[in-house]
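Chemist: Fold the following, please.
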Amino acid sequence: MHGTELAELATFLAVARFKSFKQAAVERGVAASAVSHTIRSLEERVGIRLFHRTTRSVSLTEAGQRFLTELSPAFGQIERALDSLNSFRGTPFGTVRINIPNSIAPFVLRNVMGPLLKQNPGLHLDLVATDRLVDIVEDGFDAGIRFGERLLQDMIAVHIKPTLRFSVVGSPDYFNGREIPLKPADLREHSCIRYRFPSGAIYNWQFEKDGEEIDVEVGGPITLDDQELMVEAALQGCGLAYVWDNRVMQHLVSGTLIRCLDDWCAPDNGLFLYYPSRRYLSAGLRAVIDMLKA
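Modeler: Got it, this is the predicted structure:
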């Protein structure tokens, strides 16, 4: 089999996985027109239509679905064969593609990326940070990072660092003439900066103390979908923000933000890297896991 044919098959797998020429092009690092040309070339060579195409969607034909079922295990075997060469090298090589929530990515990866790549010069990290809920299998990731309560049952989960916690913060200007809340119920008397998930759902603020767990549906004049903007809004006195502690530490030290309800803000229940139980654990992913655990 020629290299061109292998490239065609890899492109077919990418389009079949994403149901999108554009997303397949991003993963392959080429133009969408190049992906379209490659698929057309493959279909002409085999003499069978593999995809239904409309202006809005891409889907597999019956022949395409059969081809995908047969081809996927073969490419999995190729991946394992290539990865087996790592046993003859000092460090692993290859690409590891990981999904991580955008809101926590800087804290999880800050002290990891540099040392990981320095120790493994043949490794390529493809990191996608988004707060959108992602199906790592469907979207072609090797692994994802999430909090424990959101993991699916058919995943292998590895506990990683750091331990993260939320803080409720407001500016001195906001607290001027206002009572500082002492318990979660007091938030009903305050303007709060709400967070909206990419799904459109509004995040309730969660508290815990002495075994008591409370969810508070807060109200306020502004709703945002980015924690950096939430911190900026809090600095400008727009209201109280419920954000990751690490994100506001320098403002707490300088006094530009004031923490409240600290005794109700318990550490989170754990951060995990997870991957499908049926997935082969490559040397590259193992190196990533070891660094995140340390």
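Chemist: From here on, just use CA atoms for contacts and neighbour counts.
Modeler: Noted.
Chemist: What spatial separation is found between the residue in the chain sticking out farthest from the centre and Gly47?
Modeler: No residue in the chain sits farther from the centre than Gly177, which is 40.4 Å out by CA atoms, centre = their mean. From Gly177 across to Gly47, the span is 76 Å (CA to CA, to the nearest Å).
Chemist: cool, Asp245 as well?
Modeler: Relative to Gly47, and taking CA to CA, Asp245 is found at 58 Å.
Chemist: more neighbours, these two?
Modeler: Asp245 (18 against 9; other CA atoms under 10 Å).
Chemist: what residues are up against the residue nearest to Ala185 when sequence neighbours are not counted?
Modeler: Among residues not flanking Ala185 along the chain, Val216 sits closest, at 7.6 Å (CA to CA, 6 or more residues apart in numbering). Val216 makes contact with Pro184, Ala185, Asn204, Trp205, Gln206, according to CA atoms under 8 Å, 6 or more residues apart in numbering.
Chemist: here's the other one to compare against:
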Amino acid sequence: MMRASLIELEAVIAVATFKSFRAAARELEMSPSALSHAVSALEQRLGVRLFHRTTRSVSLSAAGEHVVRRLQPALREVSSSLEEVHELRDTPSGTLRINTSKGAAQIEVLPMVLEMRRRHPDVRVELVTEDRFVDIVAEGFDAGVRLAEAVPQDMIAIPCGGDLSMAVVGAPSYFARRPAPKAPRDLLEHECIRRRMASGEVYRWELERRGREVAVDVRGALTLDNDDLALQAAVAGAGLAYVSERAAAADIEAGRLARVLAAWTPPFPGLRLFHPSNRLVRAALRAFIGIVRASTADRGRRGKAGRGRSA
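Modeler: Have a look, this model is predicted:
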């Protein structure tokens, strides 16, 4: 069986790419004579010329074109495999790309990313926020963070923070003019701040109590596409807003907002960090998963302690 070394194969591809032995040698950090010897040795064992050489030019022969056409994909695969193994080393490094929504980034993900940077300064983190759901594999992300219900079935999902709940909130100035709603149907009599989703659809407020689910197509003159703006508008007395309870917590505690219909907004499974199940997990992603798990477990312990004190 005819064997070829990796350096010989890389030399052939480099010469074919640069059409120059000298330029190929610089790219591979070899001397021109060593590179020329590697190519000549492979040609001798193959019994064919891979290149036509003159004092002024280098071009592929018919046999060389065939070899390069078959060889390039195989070498790319070898290079990719070696890079994956390199990324499995114990010390996290490189760039970690995470895709999530803006709300999830503000509520949960950014503090974990900052902790990742504190612990692993050699890791660069790129956090991309967008409301549309993306294919993290097709768009080159290492992981995504979304609500549990939105994670594809073929992904490995890890809890990222605790359960979440929504909240219907309004400013004291708004409730000075109108009575607080007692049931979902009462929302139809209120000025509500509507939310337009990334898909273009206007969100119907989803409420639930004791297994009974209700979706209300609320009315209102103001439609926004951003929860931060909805909170600002609600604080200003523009109407009722339906937002994450955690996002509204500071305004509720300060008295700028009051929560209503709390019995109709129970907790639900929250965010999940997810990544492909069929891909090697790089050291940087393993480190970030560890931070997510520890942060989520710590939040769970604090929640149990709080419930114990209030009991």
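Chemist: so of the contacts of Val216 of structure 1, which ones are in strands?
Modeler: When DSSP state E defines the strands, the subset of the contacts of Val216 of structure 1 inside them is Trp205, Gln206.
Chemist: JSON lines please, covering the contacts of Val216 of structure 1 and showing neighbour count and distance to Ser87 of structure 1.
Modeler: As requested, the contacts of Val216 of structure 1 are arranged in JSON lines below (neighbours: other CA atoms under 10 Å; distance: CA to CA, whole Å):
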{"residue": "Pro184", "neighbour count": "17", "distance to Ser87 of structure 1": "54"}
{"residue": "Ala185", "neighbour count": "13", "distance to Ser87 of structure 1": "58"}
{"residue": "Asn204", "neighbour count": "16", "distance to Ser87 of structure 1": "48"}
{"residue": "Trp205", "neighbour count": "20", "distance to Ser87 of structure 1": "48"}
{"residue": "Gln206", "neighbour count": "16", "distance to Ser87 of structure 1": "46"}
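Chemist: In contact with Ile145 of structure 1, which residues?
Modeler: Here Ile145 of structure 1 is in contact with Ile98, Asn99, Ile100, Pro101, Leu271, Phe272, Leu273, Tyr274 (criterion: CA under 8 Å, 6+ apart).
Chemist: Name the helix or strand for the first one, please.
Modeler: When elements are defined using DSSP states H and E, Ile98 of structure 1 is found to belong to strand 93-100.
Chemist: quick one: contacts of that strand?
Modeler: 83, 86, 120-131, 134, 136, 140-146, 283-285.
Chemist: Report the buried members of those residues.
Modeler: 83, 86, 120, 123-125, 129, 131, 136, 140-146, 283-285 (16 or more other CA atoms under 10 Å).
Chemist: rewinding a little: can you list the contacts of Ile145 of structure 1 in a markdown table and add neighbour count and distance to Lys161 of structure 1?
Modeler: Conversion of the contacts of Ile145 of structure 1 to a markdown table gives the following (neighbours: other CA under 10 Å; distance: CA to CA, whole Å):
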| residue | neighbour count | distance to Lys161 of structure 1 |
| --- | --- | --- |
| Ile98 | 22 | 16 |
| Asn99 | 27 | 16 |
| Ile100 | 23 | 13 |
| Pro101 | 19 | 14 |
| Leu271 | 20 | 7 |
| Phe272 | 24 | 8 |
| Leu273 | 25 | 10 |
| Tyr274 | 26 | 13 |
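Chemist: Which of the residues you listed are retained in structure 2?
Modeler: Checked against structure 2 using both residues aligned by TM-score structural alignment, their matches' CA atoms under 8 Å, the contacts of Ile145 of structure 1 keep these contacts: Ile98, Asn99, Ile100, Pro101, Leu271, Phe272, Leu273, Tyr274.
Chemist: mind listing the helices in the stretch 51-200 of structure 1 by residue range?
Modeler: All helices of the stretch 51-200 of structure 1, identified by DSSP state H, counting those that start in this stretch, fall at 62-84, 105-109, 113-119, 172-175.
Chemist: quick one on the thing from earlier: which of the contacts of Val216 of structure 1 lies closest to His52 of structure 1?
Modeler: Asn204 (41.8 Å; CA to CA).
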